[in-house]
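Q: Below are the sequence and a predicted model; questions follow.
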Amino acid sequence: MTARPAKEAPPSPPRPLRPVRRTPPGPRMPRPGDPTGPRRLYHRAKRAWDRPLTAYYLVLGGSLLIMVLGLVMVYSASQIKALQSGLSPTYFFRKQLLAAALGGGLMVLATKLPVRAHRALAYPLIAGSVFLMCLVQVPGIGVAVNGNQNWISLGGPFQLQPSEFGKLALVLWGADLLARKQERRLLTQWKHLLVPLIPAAFLLLGLIMLGGDMGTAIILTAILFGLLWLAGAPTRLFVGVLAAAGVIGALLIKTSANRMSRLACIGATDPGPGDQCWQAVHGIYALASGGFFGSGLGASMEKWGELPEPHTDFIFAITGEELGLAGTLSVLALFAALGYAGIRVAGRTEDPFVRYAAGGVTTWITAQAVVNIGAVLGLLPIAGVPLPLFSYGGSALLPTMFAVGLLIAFARDEPAARAALAMRQPVFARMPAGVRRKTMRRRVKKLPSGER
């Protein structure tokens, strides 16, 4: 007998579906071992600080904020000076705004150019800077301002200071030179490290000192030492060049009564005999009268003829008087952020030219800010250099904004930064060429008459 197959059980009726409760997502509960309190905030800030685009946003945002605040302070600090000269109160502001617009175009151009184009600009730029610096010494072409003959008249109220472009030229040319020598492994020999970098830098310094502008010469020397430091110059060689520069600088100061008087005004609290420390002392007065939050925008008293050069070399003092300690600390924080971003770009790149150029630009802007602010605070002698991106002066603003554009381009070209920027583009922009884009549009057969 064969066994009958077992009778299948009838299927059980389906259970009624219950609605799923969806609770809104709340904050993640802390796990055991997670940092809490200030330590947690520190870790979150550190993670945000280490993101790939941090340097990019710091350079872009910091430089634009410095420039915008500088335009506001130039407008406030230059009104009385313009009226005293019989000009419109917005005369200096309009010229600075025009220079900022031109500088903005140069900055955008620098961000768009590839690295090979920046390297190609090095030699024409340094040759043009040397030529213009020679023209400064030609009678009838060069113009003397405040005792220094470092200007070329362009007609009307416009003048050009070629030494400002010499800073950018030294950065690009020196970075290209050291990068090519590093690719050939020649920087281990001291003669290749010094020649022709040192002779070319001394040529620029000599042309600048012919006009008597020691402040710009100090910044150019700082750029030179920054490039040597990044190239890994031996300590003995670095100290030797530094000692030679110190001896030459001491001789130049000793042989000039004007420079000796400026050196004697460090830390002065009284104008002294003949009011030789008038500018330094009134700069301190302006800072001291500002307090924590300042007297208010436009309410400075020192700009009414008491403080010379309120919109150029000593605009930081007017900022302290009108915006107070809060305003000056904000300016210092912006320059510190810009300097940190430049150091980060130079330290994270594998391209030797990018490292030298980013380090040179960072040294230039940081050293010039330190020299200017140190003179206003009475900690350094008055060198007559403007505050980068902040003080009045188109000749200083144009090359500086191009240099900032270099930093922006270098920060954006980091591998991690490029990947992060690509992820932030629209999906269609990230699709490779040849990939069909799917859309919600319904395909309809096209009729011969052209109708649908």
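A: Noted; the coordinates are in hand.
Q: Could you use CA atoms for every contact and neighbour count after this?
A: OK.
Q: Break down the stretch 301-450 of the chain into its helices, ranges please.
A: Using DSSP state H, counting those that start in this stretch, the helices found in the stretch 301-450 of the chain span residues 315-348, 352-376, 394-412, 415-423, 427-430.
Q: In contact with residue 397, which residues?
A: 99-100, 103, 388-389 (C-alpha atoms under 8 Å, 6 or more residues apart in numbering).
Q: tell me which of those residues is nearest to residue 161?
A: Using C-alpha to C-alpha, residue 99 is the member of the contacts of residue 397 that lies nearest residue 161, at 13.5 Å.
Q: Use this one as the comparison:
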Amino acid sequence: MSYHLVLGVSAVLLALGLLMVLSSSSVLSLRLHDSSYAIFVRQVVWVVLGVPVAWVASRLPLRLVRLLAWPALLVSLALVLATYLPGVGVEVNGNRNWLSLGGGLQVQPSELAKLALVLWCADVYARKAKLLAYWRHLFVPVLPVSVLVIAAVIGQGDLGTALVLFAIALGMLWVVGAPARLFLGASLVAGVTAFALAATDEERKARLTGFVDPLADFGDGGWQASHGFFALATGGWWGSGIGASSQKWGALPEAHTDYIFAIIGEEFGLFGTLVVLGLFVTLAYAGIRIAARTSDIFARNVAAGVVVWLLGQAVINMGMVLGLLPVIGIPLPLISYGGSSLLPTLVALGLLLAIARTEPGAAEALRLSRALGRRGLFAALGSVAGPLRATAAVSSSTTTPRSTTENSG
């Protein structure tokens, strides 16, 4: 059943994420906080907060979720724009994409914008379902609003998140049946825009140069990419073992966030990276299955949008680590450290579970599962033993007269 598949894969990815955050952040955590567990404990707190929120999302009626689509978009856009305000926005690693909430707590509102854009596009296209044969309704208001959100994020200096938002908008167009030539044109425009933005910023230009040949620019733009390659090469087929990474000792920047996939490759080898890839593919399969089996247009759009978002972001992150894409600073969903990314992701998975509950036969299967859980193993065996005893009694009553006849003869 799709519900249990999404739940199981999400739980495995979340558990793996905690394990890898503990392993990859221990050295940095000791250096910054005098404790090898400080960063890990923060991630545990985010998980403890996020799992109940995901459970609530999985129980929300879809009509309520739909009502929240517009407010979510407006709030997320307002928070993104708030990062431009002096004293409110905080610059981290050259990107002014964080909000300071006081007490050392910072959040990244562009992560919320991903979920908001999925919900809003799903609602708009559900309302216009019978009008999407006309280009005007296909593009308006989705295209201008998406461009506004993406431009606001690019203004923060965060090209990575902007790329994910672009993938979400493009994916939603694909879901509602936009013509193929549109995707070619949009991809061309996005590529030219990204190249122009990279060429006008020295840091982005260094990243682009490092992408073309990391070892040629080893001491500058190619440092992170090169050490990511070293980590993967060190891991080999089966890895060096959990906790045995050498790159996390300061050589690989962002080892517990954007480059955690490289640490997975170093400690678990090619086998571990393929397992992670397989888990994301399985999650995508379950999400597509949910989208295909629901009769509600809004629910279908949300399920497909969540798949495009999470799988797209995972592919971008892995492609970055493998050298197929420039280093653009994208976390690996459910695995990388960070509450700003984790909470919206868990809410999205909760909504996917809510939609899965509407599948044909899902309600009955979930009721049966809960009933078996309450009654326990012995009660389940008892329910099977009852019919077996009845069958044995019937069998005994039919065989007794025959044996009496034989004895009397």
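A: Sure thing, it's come through. In this text, all values refer to a predicted model and were calculated from it rather than measured experimentally.
Q: Can you give me the TM-score here?
A: Remark: TM-score between the superposed chains equals 0.88 [TM-score structural alignment, normalised by the length of the second structure]; 373 aligned residues with a C-alpha RMSD of 1.7 Å.
Q: before we move on, back to that, in TSV: the helices of the stretch 301-450 of the first structure, plus distance to residue 275 of the first structure.
A: Formatted as TSV, those follow (distance: least, C-alpha to C-alpha, whole Å):
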stretch	distance to residue 275 of the first structure
helix 315-348	19
helix 352-376	17
helix 394-412	29
helix 415-423	54
helix 427-430	65
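Q: how about the ones you listed, which one is nearest residue 259 of the first structure?
A: When the helices of the stretch 301-450 of the first structure are compared for distance to residue 259 of the first structure using C-alpha to C-alpha, the nearest one is helix 352-376, at 13.2 Å.
Q: Pull up the aligned stretch in the second structure for that closest one.
A: Residues 297-321 of the second structure are matched to helix 352-376 of the first structure when aligned by TM-score structural alignment.
Q: Which residues belonging to the matching stretch are considered buried?
A: Within stretch 297-321 of the second structure, the residues that qualify as buried are 297-318, 320-321, counting by 16 or more other C-alpha atoms under 10 Å.
Q: now stretch 278-295 of the second structure
A: Within stretch 278-295 of the second structure, the residues that qualify as buried by neighbour count (16+ other C-alpha under 10 Å) are 279-281, 283-291, 293-294.
Q: do stretch 244-252 of the second structure as well
A: Burial within stretch 244-252 of the second structure, assessed by neighbour count using 16+ other C-alpha under 10 Å, is assigned to 244-248, 252.
Q: what's the closest of the contacts of residue 397 of the first structure to residue 64 of the first structure?
A: If you rank these by distance to residue 64 of the first structure using C-alpha to C-alpha, residue 389 comes first, at 8.7 Å.
Q: In the second structure, what sits opposite the closest one in the alignment?
A: Correspondence of residue 389 of the first structure to the second structure, assessed by TM-score structural alignment: residue 334.
Q: wait, isn't its match in contact with residue 345?
A: Yes. Here residue 334 of the second structure reaches residue 345: they are 7.2 Å apart, a contact under C-alpha atoms under 8 Å.
Q: Tell me where the stretch 101-250 of the second structure has helices.
A: Counting by DSSP H, counting those that start in this stretch, the helices of the stretch 101-250 of the second structure are 109-127, 135-139, 142-155, 159-175, 180-199, 202-212, 223-235.
Q: Distance of residue 394 of the second structure relative to residue 205 of the second structure?
A: Note on residue 394 of the second structure: its distance to residue 205 of the second structure, by C-alpha to C-alpha, to the nearest Å, is 83 Å.
Q: what's the answer for residue 286 of the second structure, then?
A: Looking at residue 286 of the second structure against residue 205 of the second structure, where the rule is C-alpha to C-alpha, the gap reads 39 Å.
Q: By how much does the match of helix 352-376 of the first structure deviate from the first structure on average?
A: Stretch 297-321 of the second structure: mean distance to aligned residues in the first structure after superposition is 0.7 Å, counting by mean C-alpha distance after the TM-score superposition for the first structure.
Q: now stretch 346-356 of the second structure
A: Stretch 346-356 of the second structure versus its aligned partner: 0.9 Å mean (mean C-alpha distance after the TM-score superposition for the first structure).
Q: Run the chain-centre distance for that stretch.
A: The gap between the average C-alpha position of stretch 346-356 of the second structure and the chain average comes to 11 Å, counting by C-alpha atoms, centre = their mean, to the nearest Å.
Q: To residue 89 of the first structure, which of the helices of the stretch 301-450 of the first structure lies closest?
A: Nearest to residue 89 of the first structure among those is helix 315-348; the distance by C-alpha to C-alpha comes to 16.6 Å.
Q: I'd like to know which elements that closest one is packed against.
A: helix 54-84, helix 278-290, helix 352-376, helix 394-412 (3 or more C-alpha pairs under 8 Å, 6 or more residues apart in numbering; DSSP states H and E).
Q: So which bit of the second structure is the helix or strand containing residue 45 of the first structure matched to?
A: Assignment of secondary structure by DSSP states H and E places residue 45 of the first structure within helix 38-49. Applying TM-score structural alignment, one finds that helix 38-49 of the first structure aligns to no residue range of the second structure.
Q: Mind telling me what residue 96 of the first structure corresponds to in the second structure?
A: When the two structures are superposed using TM-score structural alignment, residue 96 of the first structure falls opposite residue 43 in the second structure.
Q: ok so, going back, for residue 245 of the first structure, find the nearest of the helices and strands packed on helix 315-348 of the first structure.
A: Between residue 245 of the first structure and those, the shortest separation by C-alpha to C-alpha is 16.1 Å, and it involves helix 352-376.
Q: counterpart of residue 250 of the second structure in the first structure?
A: Residue 250 of the second structure is assigned residue 305 in the first structure as its aligned equivalent, the criterion being TM-score structural alignment.
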